[in-house]
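Q: Predicted model, plus sequence, below.
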Amino acid sequence: MLLSLYIHIPFCASRCPYCDFTFVVRQTHLAPRYVEAVIRELRTRMTGLASPANGQERGSLLLPTLSTIYFGGGTPSLLSPQLLGRLLTAIRSEAEVMQGAEITVEANPGDSKHFAALRELGVNRLSLGVQALDDRILKALGRLHTAAQAEAAFEIARASGFHNINIDLIFGAPQQSVSDWEKTLAQALALAPEHLSLYGLTIEPGTAFSRRWAKGRLPLPSEDEQALMYEIALDRLAEAGYEQYEISNFARPGYASVHNLTYWERKPYLGLGVSAHSFLHPSRFWNTSHLLSYMEQVEQSGVAVAGEEVLSDASQVLEQILLGLRRPCGVPQDLLTRPPLSTNLDRLLEAQLLEKAQNRVRLTRRGLLLADVVCAELVRGL
């Protein structure tokens, strides 16, 4: 079996006011125990997936083959290189890792002292949580680094031997003007990363930003300004030679994230760690989102599953449509031939939010600006 592996590292140095991911602050003393729990879960899962029909031979077993490994968070770069190395050693022991496999670690600019060690461990892709290159906006986002530190971290990553670097940026941030965004984009492009991920700020329930927003104390750009920021990014990145391969993701030719494509193309992936999700066709399952509960359950039984869904045929079609429309190639037109999809499609084609190209249906540029609404309208009544 060929699959991708995701490992969730929940530890963070601070609580970002916009983040609703599973994380814990100032509890890195739990990291050694957590790593051992993840390794136990890994062994349990790989034993279950190993079979004479799967993977590559090692001794008397045929083990799954990993095409990508992705450490996300949280802040994986908060782990010491020794602990991250222990995880990678265990992964290489329990599964076959494809030659040239993409191995990504999400990192904060403040952890640049670890970059050289990460590269020596075999990590070949770094995803930097820059978010902005403007100190005022970084402060508004609750980030701990400065713009100068972010730029320095990028150069340290380059000097450490990373030739595949992603930069995360947020647009629509508090107090951010269109001009501010243009300056951040220009500074990011001057660094010449191989990949950029651009995310419009979303106010998630339960976050500090949502509480401030409810009280009218969160000054955000207007919807029109946010749309203009996105359009400016589309133009600037295309001019700089980046290809848009998903709504929020842009890469130089040959540098699209193989791991992220696994999600959008509905290929199998295994998630390890607290709150991690997995997809092994036709089932999706996910782990508990409580850190201590995760460790206790894995220590007792080897897994910590909180829920599972076996996808029906209709659910699989729905996923294929919603994930496919996030990509420029769109979805096959013959997926949309029966009501209510066909009726909804005609209406969206007429509104020039969707278009047909080579027997496929994709978002227009105008549709990209309203992607969530367009997708919801297309599958309405399904």
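A: Structure received.
Q: alpha carbons only for contacts and neighbour counts from here, please
A: Noted.
Q: And the strands in the stretch 101-250 of the chain, which stretches?
A: 125-131, 165-171, 195-200, 243-246, 249-251 (DSSP state E, counting those that start in this stretch).
Q: Moving C-terminal from the shortest one, which element do we reach first?
A: Which is strand 249-251. helix 258-264 (DSSP states H and E).
Q: Mind giving me the packing neighbours of the helix or strand that comes right after that following helix?
A: Sequence-wise, the next helix or strand downstream of helix 258-264 (DSSP H and E) is strand 269-272. With contacts defined as 3 or more Cα pairs under 8 Å, 6 or more residues apart in numbering; DSSP states H and E, strand 269-272 has these neighbours: strand 2-9, helix 31-49, strand 277-280.
Q: Dump those to JSON lines, plus distance to Q176 and mean neighbour count.
A: Output for these, formatted as JSON lines (distance: least, Cα to Cα, whole Å; neighbours: other Cα atoms under 10 Å):
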{"stretch": "strand 2-9", "distance to Q176": "30", "mean neighbour count": "22"}
{"stretch": "helix 31-49", "distance to Q176": "36", "mean neighbour count": "19"}
{"stretch": "strand 277-280", "distance to Q176": "33", "mean neighbour count": "19"}
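Q: what about these, which gets the closest to P174?
A: strand 2-9 (27.5 Å; Cα to Cα).
Q: buried ones in stretch 223-241?
A: E225, Q226, A227, M229, Y230, I232, A233, L234, R236, L237 (16 or more other Cα atoms under 10 Å).
Q: cool, and stretch 373-382?
A: V374, C375, L378, V379.
Q: now the nearest residue to V379 once chain neighbours are set aside: how far from E350?
A: Residue nearest to V379 in three dimensions, not counting chain neighbours: L341, with 6.1 Å by Cα to Cα, 6 or more residues apart in numbering. L341 is 14 Å from E350, where distance means Cα to Cα, to the nearest Å.
Q: putting a second one here so we can go through both:
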Amino acid sequence: EIDRAYGYAREVGFQQINIDLIAGMLDETEDNWKACVAKAIEMAPDSITVYQMEVPYNTTIYKRMKEEGKLAAPVADWDTKRRWTDYAYNELAKNGYTVTSAYTAVKDSSKVTFEYRDQLWAGADLLSVGVASFGHIGGTHYQNHHDFDPYVEQLGNGDLPVYRALTPGDDERLIREFILQLKLGSVSLQYFTDKFGTNPAERFAEPLQRIADWGFLTIEGDRVNINREGLLQVDRLLHEFFLPEHRNARYA
């Protein structure tokens, strides 16, 4: 199915084709992961995204874990997933790809762009379509209904199927945009100072120093840089920038 879909996409002339890899899925093994990486490279897509398997609270896997009284998800542990992701990026680099964020590697960075990612992480609007999907319009975040029936019912009534929404304050908007762009591996302090009137080096002095002390981050002139080891666990590190009331929040 993958070969056929990829072939069709090339045949009809898509300008940019990306392949997703997810490290640590159910029953994933070392040999299987290496084979998947090799196959993806062999197909020579314009870009490859590599994610580490997570089990959110609203998934079937988590519900089954809870019913069975299990404390850990039946997937690879985080150390293994990070090691596998690092392996993938090293193999991609050997084959002419450049790592451009915590999740992406591109064959030709002068031609391949991630407009959705770059624009959204810079505060652009996003219209959500689909059950439980998240959107961002005019500075307000919202999520559609979690379940299919109320989603369809509201659409049938001519209403937007919005379940909940939040308009963050200025500081929360700064936090959101700063941590999202840190996933790129390098951000400009001046950009945020100009946009929000706040220097992140001052606003986030404590978490920046903490992550630097852990060996994952450096500040060089105008740039805040996260190294490869930091990018492999960036989602965990970004919790350091959250407001206290958000650090232990669960999401669905």
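A: That came through, no problem. Values in this document were obtained by computation on a predicted structure and should not be read as measured data.
Q: circling back to that earlier point, same list (the strands of the stretch 101-250 of structure 1) but as a markdown table, adding mean neighbour count and distance to S179 of structure 1.
A: Shown next, in a markdown table, are the strands of the stretch 101-250 of structure 1 (neighbours: other Cα atoms under 10 Å; distance: least, Cα to Cα, whole Å):
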| stretch | mean neighbour count | distance to S179 of structure 1 |
| --- | --- | --- |
| strand 125-131 | 24 | 16 |
| strand 165-171 | 23 | 11 |
| strand 195-200 | 20 | 16 |
| strand 243-246 | 20 | 22 |
| strand 249-251 | 23 | 21 |
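Q: Take those strands and write them to a markdown table, including distance to T262 of structure 1.
A: Output for these, formatted as a markdown table (distance: least, Cα to Cα, whole Å):
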| stretch | distance to T262 of structure 1 |
| --- | --- |
| strand 125-131 | 16 |
| strand 165-171 | 17 |
| strand 195-200 | 16 |
| strand 243-246 | 12 |
| strand 249-251 | 14 |
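Q: Nearest to T364 of structure 1, out of the ones you listed?
A: Among the strands of the stretch 101-250 of structure 1, strand 243-246 sits nearest to T364 of structure 1 (Cα to Cα), with 13.0 Å.
Q: So what touches the closest one?
A: Contacts with strand 243-246 of structure 1, where a contact means Cα atoms under 8 Å, 6 or more residues apart in numbering, come from L234, L237, A238, F250, A251, R252, P253, A256, R326, R327, P328.
Q: okay, which residue is most central for structure 2?
A: Nearest to the geometric centre of structure 2 sits Y103, at 6.7 Å (Cα atoms, centre = their mean).
Q: Surely that one touches I22?
A: No - the pair Y103 of structure 2 / I22 is not scored as a contact, 10.1 Å apart, by Cα atoms under 8 Å.
Q: okay, and the common contacts of those two?
A: Counting by Cα under 8 Å, 6+ apart, the residues touching both Y103 of structure 2 and I22 are V50, Y51.
Q: who touches the equivalent of Y230 of structure 1 over in structure 2 in this structure?
A: Counting by TM-score structural alignment, Y230 of structure 1 lines up with T85 in structure 2. Neighbouring residues of T85 of structure 2 by Cα under 8 Å, 6+ apart: A23, V50, Y51, Q52, L232.
Q: all strands of the stretch 101-250 of structure 2, in order?
A: So, for the stretch 101-250 of structure 2 - with DSSP E, counting those that start in this stretch - the strands run 104-106, 134-137, 140-144, 162-166, 186-188, 217-220, 223-226.
Q: Just tell me what N18 of structure 2 corresponds to in structure 1.
A: In structure 1, N18 of structure 2 lands on N166 (TM-score structural alignment).
Q: circling back: what is the equivalent residue in structure 1 for the residue nearest to the centre of structure 2?
A: In structure 1, Y103 of structure 2 lands on S248 (TM-score structural alignment).
Q: picking up where we left off before, would you agree the match of N18 of structure 2 is in contact with L126?
A: Yes - N166 of structure 1 sits in contact with L126 when judged by Cα under 8 Å, with a separation of 6.2 Å.
Q: Relative to its centre, which residue of structure 2 is most distant?
A: N157 (33.9 Å).
Q: mind checking what that one lines up with in structure 1?
A: That one, N157 of structure 2, aligns with Q300 by TM-score structural alignment.
Q: what does K183 of structure 2 give?
A: By TM-score structural alignment, K183 of structure 2 lines up with R326.
Q: Pull the number of nearby residues for its match.
A: Neighbour count for R326 of structure 1, taken as other Cα atoms under 10 Å: 22.
Q: ok, now how distant is it from R365 of structure 1?
A: R326 of structure 1 is 12 Å from R365 of structure 1, by Cα to Cα.
Q: Common neighbours of these two, please.
A: Joint contacts of R326 of structure 1 and R365 (Cα under 8 Å, 6+ apart) do not exist.
Q: For the equivalent of E182 of structure 1 over in structure 2, the count of nearby residues, please.
A: For E182 of structure 1, the aligned position in structure 2 is K34, judged by TM-score structural alignment. Neighbours of K34 of structure 2 under the rule other Cα under 10 Å: 15.
Q: contacting residues around the residue nearest to K34 of structure 2 when sequence neighbours are not counted?
A: In this structure, K34 of structure 2 finds its nearest non-sequential neighbour in A88, 7.8 Å apart by Cα to Cα, 6+ apart. For A88 of structure 2, the contact set (Cα under 8 Å, 6+ apart) comprises K34, V37, V50.
Q: Please verify my assumption that D125 of structure 2 contacts I137.
A: Yes - with contact defined as Cα under 8 Å, D125 of structure 2 and I137 form a contacting pair (4.8 Å).
Q: can you tell me which residues contact the nearest residue to the match of Y103 of structure 2 once chain neighbours are set aside?
A: Distances taken as Cα to Cα, 6+ apart put L198 closest to S248 of structure 1, at 5.1 Å, once the chain neighbours are dropped. Counting by Cα under 8 Å, 6+ apart, L198 of structure 1 touches D168, L169, I170, F171, S248, N249.
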